[in-house]
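In: Starting from these lines, generate the structure:
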Amino acid sequence: MDKFKDKDMEYCKKIVWLFGLLYACSINAAPAVGEMPYGVLGRDNNGDVIELSAYQNKVVIVTFWATWCGPCMRELPVLSGVQKKLGTDKLQVIAVTYKESRKLYKAIAKELADYPLILGYDHKGRVAKKYGVEAIPHMVIIGKDGKIRAVHVGYSEASLPGFVDEINLALSES
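Out: A predicted model of the protein is given here:
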């Protein structure tokens, strides 16, 4: 009878461990389309936290990028153009550097001062991890309702019409 109890107890411990593992993985899982994203988007040039909640009722495009990433450097001027064309009443583009130093971020922020984007940095990649970033550029389109509308990894000129359609659809929804 004691052997049965020991086996039963070991089985229960394994089940509890498995549920704990599944719970831990779900906490760190990236939000999917239709879900609410993590509310912090890194830090700005002053070191202040960029909060997603500051852009309620706007479409928000968040892109994670780095200076060494060629496709990222081609994507930024396009997003800057979108921001210029649409203004900030309905749309906000936030470009977050991925795992680059604050010193490099500050130098880049000076170079990109003419871009009408909000620039942020995520030195240790903690925010990027919450968004499921594994490759860059990694773009997340967030609707006015605060939910993720689309996620895109990579960049190509051929993908631009699709991005524009998704942004227009997000802007048209109330």
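In: drop to CA atoms for contacts and neighbour counts, all remaining ones
Out: OK.
In: could you pull out the strands for the protein?
Out: 40-43, 49-51, 59-65, 91-98, 118-122, 138-142, 148-153 (DSSP state E).
In: measure the residue most central in space within the chain to Lys110 for me?
Out: By C-alpha atoms, centre = their mean, the chain has its centre lying nearest to Tyr131, at 4.5 Å. Distance check for Tyr131 against Lys110: by C-alpha to C-alpha, to the nearest Å, it reads 26 Å.
In: What is the longest helix of the chain by residue count?
Out: Using DSSP state H to define each element, the chain has its longest helix at helix 2-28.
In: contacts for stretch 155-162?
Out: 71-72, 75, 137 (C-alpha atoms under 8 Å, 6 or more residues apart in numbering).
In: Same list (the strands of the chain) but as a markdown table, adding mean neighbour count and distance to Trp17.
Out: Formatted as a markdown table, those follow (neighbours: other C-alpha atoms under 10 Å; distance: least, C-alpha to C-alpha, whole Å):
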| stretch | mean neighbour count | distance to Trp17 |
| --- | --- | --- |
| strand 40-43 | 22 | 30 |
| strand 49-51 | 16 | 35 |
| strand 59-65 | 26 | 34 |
| strand 91-98 | 25 | 33 |
| strand 118-122 | 25 | 32 |
| strand 138-142 | 23 | 33 |
| strand 148-153 | 18 | 31 |
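In: want to put them side by side, so please do this one too:
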Amino acid sequence: MEQFSFTKPPRPAPQTPFLAGNGTEVTLGDFEGRVLLVNFWATWCAPCIRELPSLDELQLRLSGEGLLVLAISQDRGGAAVAGPFLKKLDVYRLGLFLDSKMKLGRAFGVRALPWTILIDRDGKVVGQLPGYAEWDSDEGVELIRHYLREGQPEETEKNPCNCRSSPPKKISDY
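Out: Next comes the predicted model:
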């Protein structure tokens, strides 16, 4: 998680269309109001293969708190390749999304895989992490929970995780 870098100031996420697994064209704006963890991956990417189960577990743990993990395949073979591959990995909680022509990836400036971008409830990019991460680790979960709490009523009597009101400079500062 040390590779995670915060975007200062947060900037609007690109609204470049990509595909849901059923072929429906969507944009990130279609998911506004939720915290998004957008992950670009491919079936041929060894670090992606290691990371996908972690993202699947993160989705299980935090979906009820408002997180949506968008694992977006960059495979040129589209759903015919990516869908069966997710099943083979026993990754069932992540929806299938496709960016086969890499238009959304280019709009974000993705230069390697995996590449993960964190978007707040207002549709703004707040940070990114190039490369592999264990997103379901305590450190990863706490980072995401910080943004899940943003815009929520503050807990005045207690602060069980001793969280800060603004993100630290580095994820390891948690």
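In: circling back to that earlier point, please identify the residue in structure 2 that aligns with the residue nearest to the centre of structure 1.
Out: Taking TM-score structural alignment, the alignment pairs Tyr131 of structure 1 with Phe108 from structure 2.
In: Also Asp44 of structure 1?
Out: Using TM-score structural alignment, the partner of Asp44 of structure 1 in structure 2 is Ala20.
In: Now for the residue nearest to its match when sequence neighbours are not counted: which residues touch it?
Out: Nearest residue to Ala20 of structure 2, sequence neighbours excluded (C-alpha to C-alpha, 6 or more residues apart in numbering): Phe97, at 4.5 Å. Residues in contact with Phe97 of structure 2 (C-alpha under 8 Å, 6+ apart) are 18-21, 70-73.
In: can you put those in TSV and add distance to Gly127 of structure 2?
Out: Formatted as TSV, the contacts of Phe97 of structure 2 follow (distance: C-alpha to C-alpha, whole Å):
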residue	distance to Gly127 of structure 2
Phe18	21
Leu19	23
Ala20	23
Gly21	26
Leu70	15
Ala71	16
Ile72	17
Ser73	20
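In: Out of those, which comes closest to Gly33 of structure 2?
Out: Nearest to Gly33 of structure 2, judged by C-alpha to C-alpha, of the contacts of Phe97 of structure 2 is Leu70 at 14.2 Å.
In: could you measure that closest one against Glu57 of structure 2, distance?
Out: Distance, Leu70 of structure 2 to Glu57 of structure 2, by C-alpha to C-alpha: 13 Å.
In: Arg149 of structure 2 now?
Out: Going from Arg149 of structure 2 to Glu57 of structure 2 by C-alpha to C-alpha gives 20 Å.
In: What of Lys88 of structure 2?
Out: 16 Å.
In: Which one of those two is surrounded by more residues?
Out: Shown here are Lys88 of structure 2 and Glu57; by other C-alpha atoms under 10 Å, Glu57 has more neighbours (19 against 10).
In: ok, the more buried one to Phe40 of structure 2 distance?
Out: Glu57 of structure 2 sits 17 Å away from Phe40 of structure 2, going by C-alpha to C-alpha.
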